[in-house]
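Asks: Output the structure for:
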Amino acid sequence: MRLLALSGSTRHTSTNTALLRALQAIAPERIRISVYDRVGSLPIFSPHLEGSLTPLAAQEFLRSVRDCQGVIIASPEYVRSIPGGLKNAIDWLISTSFVIDKPIALVHASHRGDDMLQALRTVLATVSTQFNTDLFLRLPLLNETPERIAHIVGVPANRLSAENFLETFATFCRECAACEPA
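Replies: Next up is the predicted model:
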């Protein structure tokens, strides 16, 4: 199972990126997670840049989404909303059909951010028929270092929750793939 973990943060020491890397580190062997932490390097989406004019960075991002079996998104909240970099990445996705039937689930690295999560849920439910609103992992990791986040995720109770989330999402991805027309 190939999953893409998309960080909505542009910060080098992002809590959300660290959470995704910690999930990558504890994922069962049959679940491979690639972390995409370059939303800040994507050019601003413009319909004039679709197709053969799509910039290389956007092409690489779109390929990574196309080639995975599911997407996990973690994002900070900026001014009670979706960060611009993540919204721009989603805008690039809707310029293709890659996201329409792609299984998507959310993880969150803070006890805050419910306004952003609600806005993101609305957007994802609009762009993907396979956004699973019931699958959600939240760990309060705000202001922790990446090393500390890895440790916290590795604590037995948190690790069990994280592994259960990953296993449940992988099962959901397989079920979605089984329902696709041949």
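
Asks: From here on, just use CA atoms for contacts and neighbour counts.
Replies: OK.

Asks: roughly how far apart are the residue nearest the centre of the chain and residue 179?
Replies: Centroid-nearest residue in the chain: residue 73, 1.9 Å away (criterion: CA atoms, centre = their mean). From residue 73 across to residue 179, the span is 23 Å (CA to CA, to the nearest Å).

Asks: again with residue 21
Replies: Taken as CA to CA, the span from residue 21 to residue 179 is 30 Å.

Asks: from what I can see residue 88 touches residue 45, true?
Replies: Yes. Counting by CA atoms under 8 Å, residue 88 touches residue 45, with 6.1 Å between them.

Asks: Please name every helix or strand in contact with the strand or helix carrying residue 87.
Replies: Following DSSP states H and E, one finds residue 87 within helix 84-93. Helices and strands touching helix 84-93, by 3 or more CA pairs under 8 Å, 6 or more residues apart in numbering; DSSP states H and E, are helix 56-66.

Asks: Also this sequence, please, to line up against the first:
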Amino acid sequence: MKILAISGSGRANSTNTAMLRAVADLAWPDHEISVFSGVAGLPVFSPDLEVEPPPDEVQTFLDLINESDCLIISSPEYVRAVPGGLKNAIDWLVSRDEIITKPIALMHASHRGEDMLGQLRLVLSTVSQQFTEDVFLRFELMKLSPEEIAVYVAKASNRSVVIDFLQSLTERMER
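Replies: Below is the predicted model:
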């Protein structure tokens, strides 16, 4: 199964991106996970730009989604809300077919962020028929470096949680 893991953060040393990369490192052989950390590089959505072909950065993003079987999204919370870069990325998908039937699950790298997660769940359930709230993975990783996150996620007990999460996502897709 090909999974596109989308980081909602624009930071170079993002906790969410580091978590997604650590999960991707554990996923083989059943799951092939590619991490997209380029939401900050997408142009600001405007209906005026919804032409064919779309801007190059958007086309690359759309191609990655098309090539995947499902999506995992992990995002920080900014001022109790979905970060602008991630919301902008989702806005690029609203009037397109790429995301409508794509299974989507969430991961989160903090012990807080319920307001953002609630908003993200609402948005994703609006744009996708296959968004699932019941497949969710959370680790409390704030203030850890990307290297520390990789070590933390690779611990046997956490590795087991990751594998269970990916298996749940696979089972959800098969339904």
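
Asks: Just give the TM-score of the two.
Replies: Aligned and superposed, the two chains score 0.97 in TM-score terms (TM-score structural alignment, normalised by the length of structure 2); 175 aligned residues with a CA RMSD of 0.9 Å.

Asks: Which helix runs longest in structure 1?
Replies: helix 156-179 (DSSP state H).

Asks: Show me how far that helix is from its chain's centre.
Replies: 14 Å (CA atoms, centre = their mean, to the nearest Å).

Asks: residue boundaries of the helices in structure 1?
Replies: Under DSSP H, structure 1 gives helices at 15-26, 56-66, 84-93, 114-127, 146-154, 156-179.

Asks: Just say which of those helices is most tucked in.
Replies: helix 15-26 (a mean of 23; mean count of other CA atoms under 10 Å).

Asks: can you list contacts of stretch 73-89 of structure 1?
Replies: 5-10, 16-17, 20, 39-40, 42, 44-45, 104-109, 113-117, 119-120 (CA atoms under 8 Å, 6 or more residues apart in numbering).

Asks: And the helices of structure 1: which comes nearest residue 135 of structure 1?
Replies: helix 156-179 (7.1 Å; CA to CA).

Asks: Residue 68 of structure 2 contacts residue 31, doesn't it?
Replies: No. In terms of CA under 8 Å, residue 68 of structure 2 does not count as a neighbour of residue 31; the distance is 10.8 Å.

Asks: Between those two, which has more neighbouring residues?
Replies: residue 68 (19 against 16; other CA atoms under 10 Å).

Asks: so how far is residue 93 of structure 2 from the more buried one?
Replies: For residue 68 of structure 2, the distance to residue 93 of structure 2 - CA to CA - is 15 Å.

Asks: Likewise for residue 167 of structure 2?
Replies: In terms of CA to CA, residue 167 of structure 2 sits 26 Å off from residue 93 of structure 2.

Asks: Would you mind getting the average deviation of the strand ranked longest in structure 2 from structure 1?
Replies: When structure 2 is parsed with DSSP state E, its longest strand is strand 131-138. Its matched residues in structure 1 lie on average 0.4 Å from strand 131-138 of structure 2 after superposition (mean CA distance after the TM-score superposition for structure 1).

Asks: and for residue 68 and residue 31 of structure 2, which residues touch both?
Replies: 1-3.

Asks: Restricted to strands, list these.
Replies: 2-3.

Asks: number of nearby residues for residue 53 of structure 2?
Replies: 9.

Asks: To clarify, my last question referred to residue 94 of structure 2.
Replies: Applying other CA under 10 Å, I find that residue 94 of structure 2 has 16 neighbouring residues.
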